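>>> Next come a sequence and a model predicted from it.
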Amino acid sequence: MRIKCPKCHCDNPDDTLYCGKCETPLLSSEEITDSSTKTLETPIKDLTTGVTIVGKYKLLEDLGEGGMGTVFVAEQTEPVRRRVALKIIKLGMDNKAVSGEGVFVFLISIFAIQSSGRES
């Protein structure tokens, strides 16, 4: 299976995280359909580091809050273990009628936060 870059449309091997031509982060079709957007069951007020959301993302660090939501560094536990950036969109910012405290979480990048295996 090949992954087509959403930016330059170049074909890339399915095991690569970035486009070989333009270095855009890549998502497999499984990741796009399964985990790129999910509705949260956890109320927004309970989203703090250490909490696991959508069953497979453990919030590690709050990177900051803006007008539309909050970005976290999270550890994805499946289908592979890696660090990702998650953006939690505030209620009402999704342009859809969402009831209760439901918000949307977007996997905004699969920038697998690469570690060299060395302590900094």
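Great, that's in hand.
>>> Could you use CA atoms for every contact and neighbour count after this?
Will do.
>>> Pull the number of nearby residues for the closest residue to residue 39 other than its chain neighbours.
Once flanking residues are discounted, residue 39 sits nearest to residue 104: 4.8 Å by CA to CA, 6 or more residues apart in numbering. Neighbours of residue 104 under the rule other CA atoms under 10 Å: 21.
>>> ditto for residue 57
Other residues close to residue 57 by other CA under 10 Å number 22.
>>> if I read this right, it contacts residue 72, doesn't it?
No: judged on CA atoms under 8 Å, residue 57 makes no contact with residue 72 at a distance of 10.1 Å.
>>> returning to what we had before: relative to residue 63, how far out is the residue nearest to residue 39?
Per CA to CA, to the nearest Å, residue 104 is found 17 Å from residue 63.
>>> Put this next to the first one:
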Amino acid sequence: MYPKNIFSIYVTVRNGYSCVPVALSEGLDIRLNTAVRAVRYGVNGVEVWAAPSRSPHTNPTVHKADAVLVTLPLGVLKASTAPSAVAFNPPLPDWKSQAIQRLGFGNLNK
């Protein structure tokens, strides 16, 4: 099936792969059960407005940074008018908003 001169090396992570994100997140301030409500950006950096996801009417906490990497699910980005939508200020450029709306997603069952 395979040529005899090809060999494989199997590597496993001690204590399972869950230790990888734990190690990568060491020293980071990670907020669980927190929903982003708004992202405001400009020449002076970015502000992320977030509130506890279980108490949506709580006053948001503002986190300031030089930059932010937004990794929201496509469905969240598409829901720009829903009450739970993330507001971008200034709004995303038209080309970016149009690309988000054109992208499709769904379930893949094997």
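That came through fine. The model shown is predicted, which means the values in this text are computed figures rather than measured ones.
>>> And the TM-score between them?
The TM-score (TM-score structural alignment, normalised by the length of the second structure) is 0.30; 55 aligned residues with a CA RMSD of 4.2 Å.
>>> ok, back up a step: isn't the residue nearest to residue 39 of the first structure up against residue 35?
No: counting by CA under 8 Å, residue 104 of the first structure does not reach residue 35; the two are 11.4 Å apart.
>>> Name the SS class of the residue nearest to residue 65 of the second structure when sequence neighbours are not counted, please.
Computed as CA to CA, 6+ apart, the closest residue to residue 65 of the second structure that is not its neighbour in sequence is residue 46, at 5.4 Å. Following DSSP: H, G, I helix; E, B strand; the rest coil, the label given to residue 46 of the second structure is strand.
>>> Isn't residue 46 of the second structure up against residue 62?
No: in this structure, residue 46 of the second structure is not within contact of residue 62 by CA under 8 Å, at 9.9 Å.
>>> if you count what's nearby, which of the two comes out ahead?
Neighbours per residue, other CA under 10 Å: of residue 46 of the second structure and residue 62, the larger number sits with residue 46, 18 against 15.
>>> Next, count neighbours for residue 73 of the first structure.
So residue 73 of the first structure, with other CA under 10 Å, has 19 neighbours.
>>> Need the residues that contact the helix or strand harbouring residue 72 of the first structure.
Using DSSP states H and E, residue 72 of the first structure falls within strand 69-76. Strand 69-76 of the first structure is contacted by residues 56-65, 81-90 when judged by CA atoms under 8 Å, 6 or more residues apart in numbering.
>>> from those, which would you call buried?
Neighbour counting over the contacts of strand 69-76 of the first structure (16 or more other CA atoms under 10 Å) leaves 56-60, 62, 82-90 as the buried ones.
>>> Isn't residue 105 of the first structure up against residue 53?
No: with contact defined as CA under 8 Å, residue 105 of the first structure does not count as touching residue 53 (9.1 Å).
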